[in-house]
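Novice: Got a predicted structure here, sequence first:
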Amino acid sequence: MLVRDILKNKGREVYSVDPNQTVYEAIATMDELDIGALIVLEGESLEGILSERDYRSKVILKGRSSKSTKVHEIMSSNVHCVTPSDSVQRCMGIMTEKKIRHLPVIEQDKVIGVVSIGDLVKSIISKQKSEISNLRHYIQGQGSYPG
């Protein structure tokens, strides 16, 4: 399965924040949307990503104020990205190695979506269920195994 398949199923909604907004505004948006990260965009340019982990490590534990701290002060600017043609396995490898949970999807230098660890796990489970079903049908003599 490829990233484009995940985006086809989940949609291409990109939740973002401006780098000059306050961290408080960003966290309120994350809470409202029930998400764990926001893409930081200046216009259409990817500037970074802001996660719950950034908030915890760079605001709460440093004793900073979320109402006076700007997103650009705490965002992760070294953003790992993928393309629609990347595989779920490649995404899982990046997330595991870099210890991250969200990957922006880039096409022609524009963010067209985001995949999360949850999206990847759902796609893997869905593929496994399909393969199990196909194997059961094959074993029971109800058709040929397509794999």
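Specialist: Cool, got the structure.
Novice: contacts and neighbour counts: CA atoms only from here.
Specialist: Noted.
Novice: what helix or strand is residue 125 on?
Specialist: Applying DSSP states H and E as the criterion places residue 125 in helix 117-139.
Novice: residues in contact with the nearest residue to residue 16 once chain neighbours are set aside?
Specialist: What sits nearest to residue 16 in space, not counting adjacent residues and going by CA to CA, 6 or more residues apart in numbering, is residue 39, at 4.5 Å. Residue 39 makes contact with 14, 15, 16, 17, 46, 48, 49, 50, 104, according to CA atoms under 8 Å, 6 or more residues apart in numbering.
Novice: just checking, which of these belong to strands?
Specialist: Counting by DSSP state E, those place 16, 17, 46, 48, 49, 50, 104 in strands.
Novice: hmm, which two among those are most spread apart?
Specialist: 17 and 104 (13.6 Å; CA to CA).
Novice: Closest to residue 1 out of the ones in strands among the contacts of residue 39?
Specialist: residue 104 (17.1 Å).
Novice: then this one, side by side with the first:
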Amino acid sequence: MAQQVKEVMTAPPHTVSPDTSIREAAVEMRDGDIGGVVVTDGDRLVGVLTDRDIVVRCVADGADVDSTPVREAVSGDLTTVGPTDSLDRALECMRDQAVRRLPVVDGDRVVGIVSLGDLAVERDPSSVLSQISGSTSNT
């Protein structure tokens, strides 16, 4: 059984810049069959943009997804974990911050992303969340 974040994280993560349009970020998520992208400015971690962020902060407010940059919708209050952090630490961070995805950083460099689904698949493969996370998307 995996013990460290690096054993279950997605690496490298899908990334976009803060100037990327919301539509382009959404296409990246669709094409990657993922629920969020890591936003970076060069090597600097800016935040995580999720499909929910797009709906709540853009679509619901009537934003033009072609002209609105990711920086206007990104979740910037970040909690991160390191690749050698324990899975328990990642779960604790997710619970404490009420987030489903954590950027994985090694020093100043983003090396991956770990999701609640990744941890569910590892910890309890027979759970409903694990089965959903491991299945092919229906979209």
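Specialist: Cool, got the structure. Predicted model, so just to flag it, every value in this text is computed and none were measured.
Novice: circling back: who has more neighbours out of residue 17 and residue 104 of structure 1?
Specialist: Remark: of residue 17 of structure 1 and residue 104, residue 17 carries more neighbours, 26 against 23, as counted by other CA atoms under 10 Å.
Novice: which SSE is residue 52 of structure 2 in?
Specialist: helix 51-54.
Novice: Where do the strands of structure 2 begin and end?
Specialist: 15-16, 36-41, 44-50, 101-106, 109-115.
Novice: Show where the first one falls in structure 1, residue numbers please.
Specialist: On structure 1, the counterpart of strand 15-16 of structure 2 by TM-score structural alignment is residues 16-17.
Novice: For the matching stretch, give me the average deviation versus structure 2.
Specialist: Once fitted to structure 2, stretch 16-17 of structure 1 is off its aligned match by 0.3 Å on average (mean CA distance after the TM-score superposition for structure 1).
Novice: Without its sequence neighbours, what residue ends up closest to residue 47 of structure 2?
Specialist: If the residues on either side of it in the chain are set aside, residue 47 of structure 2 comes closest to residue 76, at 4.5 Å by CA to CA, 6+ apart.
Novice: burial measure for that neighbour, as a count.
Specialist: Neighbour tally, residue 76 of structure 2, other CA under 10 Å: 13.
Novice: Tell me which residues touch it, please.
Specialist: Counted by CA under 8 Å, 6+ apart, residue 76 of structure 2 has contacts 46, 47, 48.
Novice: of those residues, buried ones?
Specialist: Buried subset of the contacts of residue 76 of structure 2 (neighbour count, 16 or more other CA atoms under 10 Å): 46, 47, 48.
Novice: From those, pick the one nearest residue 121 of structure 2.
Specialist: Using CA to CA, residue 48 comes nearest to residue 121 of structure 2 of these, at 21.6 Å.
Novice: I figured that closest one was touching residue 29, is that so?
Specialist: No - judged on CA atoms under 8 Å, residue 48 of structure 2 makes no contact with residue 29 at a distance of 12.0 Å.
Novice: what is in contact with these two at once?
Specialist: Joint contacts of residue 48 of structure 2 and residue 29 (CA under 8 Å, 6+ apart) are 36, 37.
Novice: Next up, the contacts around residue 32 of structure 2.
Specialist: Contacts for residue 32 of structure 2 (CA under 8 Å, 6+ apart) come out as residue 14.
Novice: repeat for residue 101 of structure 1
Specialist: Per CA under 8 Å, 6+ apart, neighbours of residue 101 of structure 1: 95, 116, 117.
Novice: Since that was my last question, I'll sign off now.
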